[in-house]
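K.L.:
One predicted model, sequence on top.
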Amino acid sequence: MYKIYIIEDDANISRLITEQLTKYQFQCYTVQQFHHIVEEFQAIQPHLVVMDINLPTYDGYFWSRKIRQLSTCPIIIVSARINDIDQVYGIENGADDFITKPFSLDVFMAKVNGLIRRTYGEYASSDSSIITIANTTLNTDTVRLQTAKQESLLTLKEMQLCKLLFDSYPNVVTRQELLSAIWDDETFVEENTLSVNIGRLRKKFEVIQSLLEIKTIRGLGYQLVEVEE
């Protein structure tokens, strides 16, 4: 049974989410102490986190960063904030998806089930390997992108995108291919979600001083290319 950790300060929404997930045989844990979220996360070891943004003490962005330092466990942000910048900021701080309130329970369950399948179920990659191009190595066992100088921990989405780009090198991967491979139903994906994840991945290539970069091919998709030192 998959464990879901629900970090939401609205009791009604927390109850609604819990009832819906429980109906589909998920084991739910709701936050007990908002200033001890990391400790609760470590004790529960959930398979997925549902995170609100407006929380007591610190916001959901802060806790997403903290959780991402410990785990690649998928994080779905559920928030009443509807601005693009909030969604971008959520993904940049480690979230894998963003749902705006009020939301359809069908859409919510589709996103939860999709992330569970991608991470642990029938669509989870069984190819635990090390891929090296130029001076850069993608290690899917440790979920890290690294060079001889530095390394960076990837989120689940970043690793999946990175692996597709590595596997396709030096060919172009279309946006449609990336969306279809990473998200079960691209109908439910916010328009800028792929762009944000690609942008965040680009920064990690820069941080580790990689000789690779992700090039945008206008009107088509993305291509992993080697740049000169």
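P.N.:
All right, it came through fine. Numbers count the residues shown, from 1 in each chain.

K.L.:
Every contact and neighbour count from this point should use C-alpha atoms.
P.N.:
Fine.

K.L.:
separation between residue 180 and residue 103?
P.N.:
Residue 180 sits 23 Å away from residue 103, going by C-alpha to C-alpha, to the nearest Å.

K.L.:
again, but for residue 79
P.N.:
9 Å.

K.L.:
Pick out whichever of the two has more residues nearby.
P.N.:
More crowded of residue 79 and residue 103, by other C-alpha atoms under 10 Å: residue 79, with 20 against 12.

K.L.:
Does that one touch residue 97 like I think?
P.N.:
No. Taking contacts as C-alpha atoms under 8 Å, residue 79 lies outside contact range of residue 97: 11.1 Å.

K.L.:
which residues of this structure fall in strands?
P.N.:
Secondary structure of the chain by DSSP state E: the strands cover 3-7, 27-30, 48-51, 75-79, 97-100, 130-133, 136-139, 144-146, 151-153, 172-174, 212-217, 221-226.

K.L.:
So for residue 122, which of these sits nearest?
P.N.:
strand 48-51 (16.4 Å; C-alpha to C-alpha).

K.L.:
Give me the residues contacting the closest one.
P.N.:
By C-alpha atoms under 8 Å, 6 or more residues apart in numbering, the residues outside strand 48-51 that reach it are 3-8, 60, 64, 73-78, 116.

K.L.:
and here's the other structure:
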Amino acid sequence: MKKIMIVEDNDKLRIPLAKHIEKFGYEVITLEQFNDILGKFLEKEPDLVLLDINLPSFDGFYWCRQIRQRSTCPIIFISAREGTMDQIMALENGGDDYITKPFEYDMVIAKVKSHLRRSYGEYAPSQGERMINFHGLTFLPERMELRFQLKSTEVSKKESLLLEVLLERGEKITSRDRLIEKMWNTDMFIDENTLNVYITRVRKRLSDIGIKDAIETVRGAGYRMRCTWEEVE
């Protein structure tokens, strides 16, 4: 049974919405305290989140960013804000969709079903497909594809091998020799400038999906990943 978390502080909306969603066979998780939404998310491990923007203490944009650092589960914003900029901010902060209030319950159910299919059903990555996640940046080695929020980019085979090592090791330093061995798997001499070319290319791929300065050069030691977007508010 798929679990849906509703993060909405208006009882008159939250309670009937939860009852309606339950009719379709989903387990519904609702919150009455909103000071630690990330903690509740990690505890309950929902398959999808319906998230309001106007919340006590911190808004929905903040909590969406916090969740995105730990999970790629679908997040649908539900809000009375109808402005285009609010919808753009919802997507740029990691949301997958946006529904304006007042809304028809059937529309919410249709959106929920669609995103669950895309993430876990017939449109999801094939079972057993590897995914490497680094603070919300997702890499699918079999597809040679990078994803961040709503953006994605394809990489070459060599770039894929380079990314796989760096992302799996995260903030640990990886030596140039180890990267060369992984990428070329040969005893032949490989010019270090060749590795520099691929580092530059991968940085460009990351920049294309909105991530800059994520690969740090550690002088005399090698390279490591840095979460340069983690503290952005």
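P.N.:
Cool, got the structure. Given the structure is predicted, the values throughout are model-derived calculations rather than measurements.

K.L.:
Superposed, what's their TM-score?
P.N.:
Overlay of the two chains. TM-score (TM-score structural alignment, normalised by the length of the first structure): 0.62; 160 aligned residues with a C-alpha RMSD of 3.1 Å.

K.L.:
can you put the strands of the first structure in TSV and add distance to residue 163 of the first structure?
P.N.:
Formatted as TSV, these follow (distance: least, C-alpha to C-alpha, whole Å):
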stretch	distance to residue 163 of the first structure
strand 3-7	26
strand 27-30	31
strand 48-51	22
strand 75-79	20
strand 97-100	19
strand 130-133	8
strand 136-139	7
strand 144-146	10
strand 151-153	14
strand 172-174	11
strand 212-217	12
strand 221-226	11
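
K.L.:
quick one, what contacts the residue nearest to residue 146 of the second structure when sequence neighbours are not counted?
P.N.:
Residue nearest to residue 146 of the second structure in three dimensions, not counting chain neighbours: residue 139, with 4.6 Å by C-alpha to C-alpha, 6 or more residues apart in numbering. Neighbouring residues of residue 139 of the second structure by C-alpha under 8 Å, 6+ apart: 131-133, 145-147, 164.

K.L.:
one more time with 6 Å, if that's ok
P.N.:
Each residue near residue 139 of the second structure by C-alpha atoms under 6 Å, 6 or more residues apart in numbering is listed here: 131-132, 145-146.

K.L.:
so which of those hold up in the first structure?
P.N.:
Contacts from the contacts of residue 139 of the second structure that recur in the first structure, judged by both residues aligned by TM-score structural alignment, their matches' C-alpha atoms under 6 Å, are residue 131.

K.L.:
Most neighbours among the contacts of residue 139 of the second structure, which one is it?
P.N.:
Neighbour counts for the contacts of residue 139 of the second structure (other C-alpha under 10 Å) peak at residue 146, which has 23 neighbours.

K.L.:
my guess is that one meets residue 155, correct?
P.N.:
No. In this structure, residue 146 of the second structure is not within contact of residue 155 by C-alpha atoms under 6 Å, at 7.5 Å.

K.L.:
Assign residue 203 of the second structure to helix, strand or coil.
P.N.:
helix (DSSP: H, G, I helix; E, B strand; the rest coil).

K.L.:
Roughly how far does it sit from residue 90 of the second structure?
P.N.:
Distance, residue 203 of the second structure to residue 90 of the second structure, using C-alpha to C-alpha: 26 Å.

K.L.:
Then residue 126 of the second structure?
P.N.:
To residue 90 of the second structure, residue 126 of the second structure is 28 Å away according to C-alpha to C-alpha.

K.L.:
do residue 134 of the second structure as well
P.N.:
Counting by C-alpha to C-alpha - residue 134 of the second structure and residue 90 of the second structure are separated by 21 Å.
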